[in-house]
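[1] Provided below are the primary sequence and the corresponding predicted coordinates.
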Amino acid sequence: MSIQAGDPIPEVTLKRIRDGVETVDTKALFDGRKAVLFAVPGAFTPTCSASHLPGFIEHFAAFRQRGIEVYCVAVNDPFVMKAWGESQQVPDGLLMLSDGNGELARALGLEIDASASGMGMRSRRFALYVDNGTVREAWIDAPGKFEVSSAEHVLAHLPH
């Protein structure tokens, strides 16, 4: 079953690159703060690069004005996530997180098999609003769709 409002974020580790490869755990990322975590099936893929990540870049300041952190995650290695972030000119503070082994996608119940496209196991496209480690809202797109997890949709549906 996939993650739902009221559920805690599962405790797993992710990777990111700043001064080197760092391991970060979800407890440290989400405890004591409000955040939107959005997932894409793959860095550098068409919809993810043309629409999904750019929407969160465009509206990053609006999330921050509400006191909300923004995290992007994909089942890609941390080097790919760093390169993708640089190519998209991701602002400082929008974290590009690697779920390289798909542990978070699996723990959330949002893993998909994209083997037919040569991509192996990936994450479904989604956005979660998390407050102090607890999911308050979950927007999960149907496979192959990009509708409810967009930055615009999330901003319009955040609790006030």
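    Arrived safely. Residues are numbered from 1 along each chain as shown.

[2] only C-alpha atoms from now on, for both contacts and neighbour counts.
    Will do.

[3] now the residue nearest the centre of the chain, nearest residue through space, not along the chain?
    Nearest to the geometric centre of the chain sits Phe38, at 2.7 Å (C-alpha atoms, centre = their mean). Nearest residue to Phe38 in three dimensions, chain neighbours excluded: Ala127, at 4.0 Å (C-alpha to C-alpha, 6 or more residues apart in numbering).

[4] which residues are contacting the one helix or strand that neighbour maps to?
    Ala127 belongs to strand 126-131 when assigned by DSSP states H and E. The contact list for strand 126-131 (C-alpha atoms under 8 Å, 6 or more residues apart in numbering) reads 9, 30-40, 135-141, 148-150, 154, 158.

[5] among those residues, which ones are buried?
    9, 30, 34-40, 135-141, 148-150, 154 (16 or more other C-alpha atoms under 10 Å).

[6] among those residues, name the ones in helices.
    Phe30, Val154 (DSSP state H).

[7] quick one, strands of this structure?
    13-17, 21-25, 34-40, 68-74, 94-98, 111-113, 121-123, 126-131, 134-140 (DSSP state E).

[8] take those and lay them out in a markdown table including distance to Ala62.
    Putting those into a markdown table (distance: least, C-alpha to C-alpha, whole Å) gives the following:
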| stretch | distance to Ala62 |
| --- | --- |
| strand 13-17 | 24 |
| strand 21-25 | 25 |
| strand 34-40 | 12 |
| strand 68-74 | 9 |
| strand 94-98 | 12 |
| strand 111-113 | 29 |
| strand 121-123 | 26 |
| strand 126-131 | 14 |
| strand 134-140 | 18 |
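
[9] one more to weigh against that first structure:
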Amino acid sequence: MIQIGDRLPEQEFTFITEAGKTTATSAELFGGKKVVIFALPGAFTPTCSQAHLPGFVVLADQFRQKGIELFCLSVNDAFVMRAWQQAQNADAITMLADGDGAFSQALGLAKDTGAFGGLRAQRFALVAEDGVVTELQVEAPGKFEVSSAEAMLKRV
């Protein structure tokens, strides 16, 4: 599992925006910036849609005032992440589609839910500065406490 002091793995991400489909690498997204990446098991799932993402939407301005960019990671495709972003009014947050789970696996934070959904990201949040992890909060199974927007805002 990735640790504080480790560099984020290199990955190419696909995004769907009003301008269409685009790609960017980890270095392009996280280099030279302070970011919070919060990950969740799936778009449109109950805790993710009712608490995790909405908390970051509500507090996005407070993170921005601290010079922090927000990224939401899920093992879904870019089209699902865009639809979820629109449904949640989450335009202030960059939605990272980890379609095949490669980034979650490279972080050591993937889990296999079997027939329920297959490979997913564990629920976690991290802070990275210039691509290096400075804070990492991984939720215990079935919990939603340490990776919330409120908890992370206190840690940045």
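    Yep, that arrived. Fair warning: this is a prediction, and the values are worked out from it, not measured in the lab.

[10] what TM-score do we get after superposing?
    Once superposed, the chains reach a TM-score of 0.96 (TM-score structural alignment, normalised by the length of the second structure), with 155 aligned residues with a C-alpha RMSD of 0.9 Å.

[11] about what we covered before: what's the match for the residue nearest to Phe38 of the first structure in the second structure?
    Here Ala127 of the first structure is matched to Ala125 in the second structure, going by TM-score structural alignment.

[12] now do the contacts for the spatially closest residue to Val57 of the second structure that is not a sequence neighbour.
    Nearest residue to Val57 of the second structure, sequence neighbours excluded (C-alpha to C-alpha, 6+ apart): Ala90, at 5.7 Å. Neighbouring residues of Ala90 of the second structure by C-alpha under 8 Å, 6+ apart: Leu53, Pro54, Val57.

[13] what distance do you get for Ala90 of the second structure to Phe71 of the second structure?
    10 Å (C-alpha to C-alpha, to the nearest Å).

[14] and Ala115 of the second structure, how many neighbours does it have?
    As a burial measure, Ala115 of the second structure scores 7 neighbours (other C-alpha atoms under 10 Å).

[15] then Asp77 of the second structure?
    With other C-alpha under 10 Å as criterion, Asp77 of the second structure counts 19.

[16] give the contact list for it.
    Ala97, Asp98, Gly99.

[17] mind listing what the last one touches?
    In this structure, Gly99 of the second structure makes contact with Ser74, Val75, Asn76, Asp77, Ala78, judged by C-alpha under 8 Å, 6+ apart.

[18] could you tell me the angle between the longest helix anywhere in the second structure and strand 34-39?
    Assignment by DSSP H gives helix 53-65 as the longest helix of the second structure. Relative orientation of helix 53-65 of the second structure versus strand 34-39 (axes from the mean of the first three to the mean of the last three C-alpha atoms, to 10 degrees): 170 degrees.

[19] relative to strand 68-74, how tilted is helix 53-65 of the second structure?
    Using the same axes, to 10 degrees: helix 53-65 of the second structure against strand 68-74 is 150 degrees.

[20] against which helices or strands is helix 53-65 of the second structure packed?
    On a contact count with 3 or more C-alpha pairs under 8 Å, 6 or more residues apart in numbering; DSSP states H and E, helix 53-65 of the second structure meets strand 68-74, helix 149-155.
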